[in-house]
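1. Have a look at this fold, sequence not included:
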């Protein structure tokens, strides 16, 4: 539950910061004699909403490497590293994508993630714990899962979705804020004291709804990446890898910047499921098993 609260708080903080900048910008434009109509608000919302998401995507590899302290394998130092590079190269070729950078980061829990700005400029990283606790066929399936994320364009799609939702949150909160300010506080231009309070409240409410939509897509693409992993590495190997992950207790321990792209992530039931990045492993295993039948 603590990680869910931190996730929500971080996302809402980003929206509030962007919204505050817009709150300061709009009255300044009005004082300069510039008519800030809904079309102008839309343009500003697109710049702030999409701009932040695109910058995040372009910097995703660098941020991931810095946050996990992962070591990119440029020249394999041992047989394990050579096997990792060769396996990812073979899977990338089969998936029709460019060769991703391959990295290892030091962490005791088994996990892996993929990120990058495009299908031909990606990063696949595995934890040292994954290599220690999994059999080679299971590691191969995990790598195939991450390569499938890249092949499916999940990083770009996730960024575009987040950018569109951020834009809608910024836009709707301001349009509704103007309407409420004029109706309740009788402000002529719709930028009275009530406007800023209403905008902040609406940003929080709409931001929570946007996070639910984003996480719903995140859960769906995990099923799709599992299916892609099964195709590249074998269905039984993919099932075996997920079962092995199911034996690991405790949180996934990935930085939030890459957590949604890890093979393990936040899971839960009830109302908490709406903000979970990954479906339960049991459901993922069942989906693969039913697909085989």
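-> Perfect, I can see it now. Since we're looking at a predicted model, the values are computed, not measured.

2. rest of the way, CA atoms for contacts and neighbours
-> Fine.

3. so who does the most centrally placed residue in the chain touch?
-> Centroid-nearest residue in the chain, with CA atoms, centre = their mean: residue 260, separated by 4.5 Å. Going by CA atoms under 8 Å, 6 or more residues apart in numbering, residue 260 touches 218, 277, 278.

4. change it to 10 Å
-> Residue 260 makes contact with 113-115, 155, 158, 215, 218-219, 222, 254, 266, 276-278, according to CA atoms under 10 Å, 6 or more residues apart in numbering.

5. Spell out, range by range, the helices that occur in the stretch 101-250 of the chain.
-> In the stretch 101-250 of the chain, the segments counted as helices under DSSP state H, counting those that start in this stretch are 128-133, 136-151, 154-184, 193-233, 235-246.

6. Save those helices as TSV, and put in mean neighbour count and distance to residue 104 too.
-> What follows is those, written out as TSV (neighbours: other CA atoms under 10 Å; distance: least, CA to CA, whole Å):
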stretch	mean neighbour count	distance to residue 104
helix 128-133	18	6
helix 136-151	26	12
helix 154-184	21	20
helix 193-233	20	19
helix 235-246	20	18
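
7. so which of these gets nearest residue 83?
-> Closest approach to residue 83 among these (CA to CA): helix 136-151, 9.5 Å.

8. chain center to that closest one: distance?
-> 18 Å (CA atoms, centre = their mean, to the nearest Å).

9. putting a second one here so we can go through both:
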């Protein structure tokens, strides 16, 4: 159903684009606007992962410097039948995560240090399963197509503003002025709403598929609850400076926009949790779900980062300083943010 809804929304946006072009009456301008917007978004499609990771100061990790985190992603990728993605960590106290990359062969997943500090192994597994579901569903491609059409519609609006619908007058089109008004005011707004609706639809699909990958819907439900509560009180400066990145994250990292309405980039968290709880009650987590012991055994190794308290979710505080890249052991190399 979510796939059908996404296809219908994309079809509507395409029809909206063609209708605006017709109303303006500038067929050549419509083609030029679409080509420019397509070129801009094609560049973003091939380079978006690098740009997003760079904007968030993400650092790539592996099984040597983040053994637990890396092992969780590796096991989930195996269960999903996906190539092993590149794994990144972001030095940010706000718990959050996102996936990027143009296809499963060039994918990357990123989590914040706040996510690893505040969530249990099982909850982290639920979150990363959600992100791998985005990779498997090729949501990056879907959102790129959506951005292309939305950008083209907005560009047509700009053309209409500067040209004043002159092309229509030349063609004696009585709808010329209406076309200009639609292009300037209505169409970009409608495109934005459709873009947000598609983003929210993909989140529900990723929740469901992520629960199937790890086989434990309640792990993700618990993680969403913790992340949402922490996001409300922990500021994310990088996301605030680049609000266009907000739809990438599992929970909206920006202040405000908490409601499940036409203007939010994410579904209401309580609605998502309810859907996952219903899924669990119906035994739809998937066969051979991961167990708590499996997650901890497979991820067993020195902790990736030190918890903020003595009894953090990644185990009791060790007697020696943490050996991960964010520890403060003077005998070891300093971490990337030291």
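-> Right, received. Where do you want to start? Please read these numbers as outputs of a predicted model, since none were measured by experiment.

10. Show me which of the contacts of residue 260 of structure 1 is closest to residue 122 of structure 1.
-> Distance to residue 122 of structure 1, by CA to CA, is smallest for residue 115 among these, at 5.6 Å.

11. what's the neighbour count on the aligned residue in structure 2 for the closest one?
-> In structure 2, residue 115 of structure 1 lines up with residue 100, judged by TM-score structural alignment. Counted by other CA atoms under 10 Å, the residues lying close to residue 100 of structure 2 total 29.

12. surely residue 100 of structure 2 meets residue 133?
-> No. Residue 100 of structure 2 is not in contact with residue 133 according to CA atoms under 10 Å; the separation is 11.4 Å.

13. Give me the common contacts of these two.
-> Both residue 100 of structure 2 and residue 133 are in contact with residue 139, where contact means CA under 10 Å, 6+ apart.

14. Not counting stretch 182-191 of structure 1 itself, show me its contacts.
-> 23, 26-27, 30, 36, 174-181, 192-196.

15. Skip the chain neighbours and tell me the closest residue to residue 51 of structure 1.
-> Counting by CA to CA, 6 or more residues apart in numbering, residue 51 of structure 1 lies nearest to residue 163, which is 7.5 Å off, once chain neighbours are set aside.

16. what do we get in structure 2 for that neighbour?
-> Under the alignment defined by TM-score structural alignment, residue 163 of structure 1 corresponds to residue 148 in structure 2.

17. Quick check, that match in contact with residue 192.
-> No. Counting by CA under 10 Å, residue 148 of structure 2 does not reach residue 192; the two are 11.8 Å apart.

18. Could you count how many residues lie near the nearest residue to residue 194 of structure 2 once chain neighbours are set aside?
-> What sits nearest to residue 194 of structure 2 in space, not counting adjacent residues and going by CA to CA, 6+ apart, is residue 9, at 6.4 Å. By the measure other CA under 10 Å, the count of residues near residue 9 of structure 2 is 18.

19. which SS state does residue 9 of structure 2 fall under?
-> Using DSSP: H, G, I helix; E, B strand; the rest coil, the structure places residue 9 of structure 2 in helix.

20. Could you do residue 63 of structure 2 as well?
-> Once three-state DSSP is applied, residue 63 of structure 2 turns out coil.

21. helix or strand for the spatially closest residue to it that is not a sequence neighbour, which one?
-> Excluding its sequence neighbours, the residue lying closest to residue 63 of structure 2 (CA to CA, 6+ apart) is residue 70, at 5.5 Å. Counting by DSSP states H and E, the element that carries residue 70 of structure 2 is helix 67-80.

22. which helices and strands sit right next to that helix?
-> Where contact means 3 or more CA pairs under 10 Å, 6 or more residues apart in numbering; DSSP states H and E, helix 67-80 of structure 2 is packed against strand 59-61, strand 86-90, helix 121-136, helix 187-214, helix 292-298.

23. what span of structure 1 lines up against that helix?
-> Under TM-score structural alignment, the match for helix 67-80 of structure 2 in structure 1 covers residues 82-95.

24. average gap between the matching stretch and structure 2?
-> Comparison of stretch 82-95 of structure 1 with structure 2 after fitting gives an average deviation of 1.8 Å (mean CA distance after the TM-score superposition for structure 1).

25. Now that stretch: buried residues?
-> 84, 85, 87, 88, 89, 91, 92, 95 (16 or more other CA atoms under 10 Å).

26. Could you do stretch 17-25 of structure 2 as well?
-> Buried residues in stretch 17-25 of structure 2 (16+ other CA under 10 Å): 17, 19, 20, 21, 22, 23, 24, 25.

27. what's the answer for stretch 21-31 of structure 1, then?
-> For stretch 21-31 of structure 1, the neighbour count (16+ other CA under 10 Å) marks 22, 23, 26, 27 as buried.

28. and if you look at stretch 51-60 of structure 2?
-> Using 16+ other CA under 10 Å as the test for burial, stretch 51-60 of structure 2 gives 52, 53, 56, 57, 58, 60.

29. aligned partner of the fifth one in structure 1?
-> In other words, residue 58 of structure 2. So, by TM-score structural alignment, residue 58 of structure 2 is matched to residue 70.

30. Ignoring the adjacent residues along the chain, who's closest to that match?
-> Leaving aside its sequence neighbours, residue 70 of structure 1 sits nearest to residue 105 (CA to CA, 6+ apart; 4.0 Å).

31. check contacts around that neighbour.
-> Contacts of residue 105 of structure 1 (CA under 10 Å, 6+ apart): 65, 67-72, 111-112, 125-130.

32. Check residue 123 of structure 2 too.
-> By CA under 10 Å, 6+ apart, residue 123 of structure 2 lies in contact with 115-116, 129, 216-224, 226, 313.

33. What distance do you get for whatever residue of structure 1 lines up with it to residue 85 of structure 1?
-> Aligned by TM-score structural alignment, residue 123 of structure 2 pairs with residue 138 of structure 1. For residue 138 of structure 1, the distance to residue 85 of structure 1 equals 16 Å [CA to CA, to the nearest Å].

34. next one: residue 209 of structure 1
-> Plainly put, residue 209 of structure 1 is 40 Å away from residue 85 of structure 1 if you go by CA to CA.

35. In structure 1, what residue corresponds to residue 16 of structure 2?
-> Mapped onto structure 1 by TM-score structural alignment, residue 16 of structure 2 lines up with nothing.
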